[in-house]
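# dropping a prediction and its sequence here:
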Amino acid sequence: MSLHGASWRTPAIIMAAGALIALISLGVRSSFGLFLAPMSADLGWGREVFGLALAVQNLVWGLAQPIAGGLADRYGPVRVLTVGGVLYAVGVWLMSVTTDPVLLNISAGLLVGMGIAFSSFTIVIAALAKMVAPEKRSLVMGLGTAAGSMGQVVVVPLGAALLTNFGWVEALFWLSLVAALIIPLASVFAGGSAGRILPPDQSFRDALTEAFAHRGYILLTIGFFVCGFQVAFITVHLPAYLGDNGLGPTVGATALMLVGLCNIAGSFASGWAGGRYSKKYGLVFIYVARSIVTAAYLLMPLTEMSTYAFAIAMGFLWLSTVPLTYGIVGQVFGPGYMAMLSGITFVSHQVGSFIGVWAGGALYDAFGTYEPVWWGGVILGVLAAFVHWPIDDRSIERQKAGAAA
């Protein structure tokens, strides 16, 4: 067996490399909330400046995701992931030397947003899903999402330690090197079994037309907006919210770590359940549960322990939407254009992320409180549950005919 061939790239090795890419991609960006307060203070910015840059990042990530997904579907994931690793590392490094809002928007916003899109767990789990039988896809998506959640467990505490010991400039420099590890890991996908399986009788245009004519796909895309709003706001603004209420930076870092730790179990459980039970009703449950957990947190006295309880509960619900949402896409339309169609759905998620992050900073600067955004997330969670309820998640007739043939 030659190490220069593709024979050593077994499914297990490809899955391990994909898990590490997902870990790094999600982990580095999850640590950015720790830098909001120190960078804003040192550079004399209001919180809206930093919040807007990360909002731009989320929006660029979302808009670029269908492009990255389409390229990965057509040419395979290795080139896409490599480009993502380069853009990600350069963007984080430029964050460390920024001195004005324009450069922050270019680095943290445009470059990192593009880098995440081309190296995100969306690309990874779509590639991994093509390696397994249909009945195992939901579980594999759950495993891929859980691996991404490990990033919050590993990288967020690392970012906090670097920030405490070296300051934000050096901390971001070292995090850029962590992001650069995506580049060698991407090479594992070259010549592997996570290849292209495009339907021979369907073009990109046909796939898009079919998806946008499907009412359930539209509802799924609308509902994913809420997930982005809730998750991005908490990730970026929770540490600052806790600091405003007398809880130190360690509490914020620990809370984000607990979210990531519990999301490992939540994502895996969601993927497992999605392979056995209705995915759309699973999404209904998750969005209702998020609203209940958040409302309870806001109504209770804010303490270190209540924050940790909130982080644990929210962690189980955090990215558990992903294997179910993407699972419905694959279940309805098949795996051929799954990365592209999931990427389009993800645009809505990232529009929600943009609004959640930006509104958090803008409303705080205007009113001195995060309360309107917190309660807005509660209301949106209930609305998302209603949106997902009527989704028709049955396979479309084209797939049924193809399977019969």
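Yep, that arrived. Residues are numbered from 1 along each chain as shown.
# make it CA atoms for all contacts and neighbour counts henceforth
Will do.
# now residue 83: how far from residue 124?
Applying Cα to Cα, to the nearest Å, one obtains 14 Å for the distance of residue 83 from residue 124.
# who has more neighbours, the two?
It is residue 124, of residue 83 and residue 124, that has more neighbours when counted by other Cα atoms under 10 Å, with 32 against 19.
# and the contacts of stretch 21-38?
Defining contact as Cα atoms under 8 Å, 6 or more residues apart in numbering, one finds that stretch 21-38 is touched by 47, 50-51, 116, 119-121, 124, 144-145, 147-156, 159-160, 168, 175, 178-179, 181-182, 185-186, 235-240, 249, 252-253.
# against that first model, consider the following:
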Amino acid sequence: MYVRNLTLHDFRSWEQVSIELTTGTTLFVGRNGFGKTNLLEALYYLSGLRSHRVSTDQPLIRSGAEQARLSATVENDGRELTVDVLISASKANKVAINGAPRRRPRDILGILRTVMFAPEDLSLVRGDPGERRRFVDELTAGRGPRWAAAKADYDRVLRQRAALLKTASAALRRGGSDADSVIGTLDVWDAQLADYGAQVTAARIDLVSELEPHVRQAYSTIAPHSRPASLHYRSSVSENVIPAEGEKADVEYIEALMLNDLSVLRKKEIERGVCLVGPHRDDIELMLGNEPAKGFASHGESWSMALSLRLGSVELARADGVEPVLMLDDVFAELDVLRREKLAEVAAGAEQVLITAAVADDIPAQIGGRTVAVNIIETEGVRTSELVVQG
């Protein structure tokens, strides 16, 4: 898989840019703030419908513009598809495939598979559980729209049920028939939350199970003298949801456990006005030996674990029969010699690699490829970014 063309309008610092890309390695070199990371961020967004740097879409729209347009032509095994996304400041985002509008944005998921390694990845190890949940959800969604559908439905039900819990709390204080009506409505939402939540949990468990050996192998190569790395899914429902090795997670069993927990914890949920059960409270525990990496890993071990998660993601995609586009955003300056060499080895085996760096000397000598300079030009007091292909 590789991206043949990327075109942006009013995305981040880019008023308008179009660049033809090729297989192999392309190096985007330019000073910080010149817009090189924005190019990779656009492709990341086209693959997963979210940025790796911000949680909302508004910052992606260039200052002064009402919307941003992103388009990429992707070739995969001789098949060519063009994906278009319109990000709007005031309306719902729109997507199209080969010029044909699609009703749901998630319909484009799976067309472009990317793996991004960026300085922000350190938060996968040191950050909150939400960072690790998003990481796994992105990998799951990359397998196609149906994997993202249950998560979208779960998020919708979770929001509506949380609002109903707050209403239930107020109704119980007032008493009367209103309380009985609200409590009865909760039964319906509990069933939906357990249905979609079980699907999300099962998909995550299966993905972590497939990812774990790839991460373990990558870490042992990067940090051969460190403790062994491992991944474990921690469910807020029960550890019993984790199946035996080689087996798939049981959706119906997880759903039954969730329904039971929702019933047991209903009073506490109403008192607090929050949902206490479900995959929104789960975590992916990263272990080094017998200790969690968060809080116990050194700086070097944390970088090794973050890098191993991304390298494992590459191998997971390859196991699915997909060669993902590998994007390395200004990371070589952060790594020591051994980690640079390992990353360079992976880059050498990828079909398409896109790398950003402030200076070309940060990139290992064994990585060749085409260099594109990212510059800033100023015309009548207006600063804009430009690309200059150097070879």
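Now that the structure is in, tell me what you want to look at. Please read these numbers as outputs of a predicted model, since none were measured by experiment.
# superposing both, give me the TM-score.
These two chains, once laid on top of each other, score a TM-score of 0.28 by TM-score structural alignment, normalised by the length of the second structure; 179 aligned residues with a Cα RMSD of 6.9 Å.
# quick check: buried residues in stretch 300-313 of the second structure?
Along stretch 300-313 of the second structure, the positions that meet the burial threshold by neighbour count (16 or more other Cα atoms under 10 Å) are 301-313.
# which of the residues you listed fall in strands?
Counting by DSSP state E, none of the members of these fall within strands.
# can I get the residues you listed in a markdown table with distance to residue 266 of the second structure?
A markdown table is the format used below for those (distance: Cα to Cα, whole Å):
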| residue | distance to residue 266 of the second structure |
| --- | --- |
| 301 | 41 |
| 302 | 39 |
| 303 | 41 |
| 304 | 42 |
| 305 | 38 |
| 306 | 38 |
| 307 | 41 |
| 308 | 40 |
| 309 | 37 |
| 310 | 39 |
| 311 | 42 |
| 312 | 39 |
| 313 | 38 |
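# can you tell me which of the contacts of stretch 21-38 of the first structure are in strands?
Secondary structure of the contacts of stretch 21-38 of the first structure is defined by DSSP E; no position falls in strands.
# which of these fall within helices?
In this view, the contacts of stretch 21-38 of the first structure that belong to helices under DSSP state H are 47, 50-51, 116, 119, 121, 124, 144-145, 147-156, 159-160, 168, 175, 178-179, 182, 185-186, 235-240, 249, 252-253.
# buried stuff in the helix or strand containing residue 65 of the first structure?
Here residue 65 of the first structure sits within helix 47-75, counting by DSSP states H and E. Within helix 47-75 of the first structure, the residues that count as buried by 16+ other Cα under 10 Å are 47-74.
# so how many other residues sit close to residue 102 of the first structure?
Taking other Cα under 10 Å as the criterion, the count of residues near residue 102 of the first structure is 12.
# so residue 201 of the second structure belongs to a helix, correct?
Yes. The assignment for residue 201 of the second structure, made by DSSP: H, G, I helix; E, B strand; the rest coil, places it in a helix.
# against residue 88 of the second structure, how distant is it?
Separation of residue 201 of the second structure from residue 88 of the second structure (Cα to Cα): 31 Å.
# can you check residue 170 of the second structure too?
Here the criterion is Cα to Cα. By it, residue 170 of the second structure lies 37 Å from residue 88 of the second structure.
# list the contacts of the closest residue to residue 139 of the second structure other than its chain neighbours.
Distances taken as Cα to Cα, 6 or more residues apart in numbering place residue 313 nearest to residue 139 of the second structure, at 7.5 Å, with adjacent residues excluded. By Cα under 8 Å, 6+ apart, the contact set of residue 313 of the second structure is 115, 139, 211, 214, 215.
# if you set the cut-off to 10 Å instead, what comes out?
For residue 313 of the second structure, the contact set (Cα atoms under 10 Å, 6 or more residues apart in numbering) comprises 114-116, 135-136, 139, 210-212, 214-215, 307, 319, 324.
# work out for me the element residue 256 of the second structure sits within.
Residue 256 of the second structure is located in helix 251-264, with elements delineated by DSSP H and E.
# need the next SSE after that helix, C-terminal direction.
Sequence-wise, the next helix or strand beyond helix 251-264 of the second structure is helix 266-272, with elements assigned using DSSP H and E.
# quick one: buried residues of whichever strand or helix holds residue 163 of the second structure?
Assignment of secondary structure by DSSP H and E places residue 163 of the second structure within helix 145-174. Residues of helix 145-174 of the second structure classed as buried: 145, 147-151, 153-155, 157-158, 161-162, 164-172 (neighbour count, 16+ other Cα under 10 Å).
# same for that helix, what does it pack against?
Counting contacts by 3 or more Cα pairs under 10 Å, 6 or more residues apart in numbering; DSSP states H and E, helix 145-174 of the second structure packs against helix 129-141, helix 177-222, helix 266-272.
# now the angle from the longest one to helix 129-141?
Spelled out, that is helix 177-222 of the second structure. Using axes from the mean of the first three to the mean of the last three Cα atoms, to 10 degrees, the interaxial angle of helix 177-222 of the second structure with respect to helix 129-141 works out to 80 degrees.
# give me the angle between helix 177-222 of the second structure and helix 145-174.
Using the same axes, to 10 degrees, helix 177-222 of the second structure lies at 140 degrees relative to helix 145-174.
# helix or strand right after the helix or strand encompassing residue 330 of the first structure?
Under the assignment given by DSSP H and E, the secondary-structure element containing residue 330 of the first structure is helix 321-333. The C-terminal neighbour of helix 321-333 of the first structure among helices and strands, as given by DSSP H and E, is helix 338-367.
# what's that following helix packed up against?
Applying 3+ Cα pairs under 10 Å, 6+ apart, one finds that helix 338-367 of the first structure contacts helix 47-75, helix 121-129, helix 204-212, helix 215-244, helix 321-333, helix 371-388.
# how close does residue 374 of the second structure sit to residue 382 of the second structure?
Residue 374 of the second structure sits 16 Å away from residue 382 of the second structure, taking Cα to Cα as the criterion.
# these two: which is more packed in?
Set side by side, residue 374 of the second structure and residue 382 show more neighbours around residue 374, with 23 against 7, by other Cα under 10 Å.
# so that one makes contact with residue 17?
No. Between residue 374 of the second structure and residue 17 no contact is recorded; they are 11.5 Å apart, counting by Cα atoms under 10 Å.
# and for these two, which residues touch both?
In contact with both residue 374 of the second structure and residue 17: 385, 386, 387, using Cα under 10 Å, 6+ apart.
# return the subset of these lying in strands.
385, 386, 387.
# could the residues you listed go into TSV alongside distance to residue 68 of the second structure?
What follows is these, written out as TSV (distance: Cα to Cα, whole Å):
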residue	distance to residue 68 of the second structure
385	16
386	17
387	19
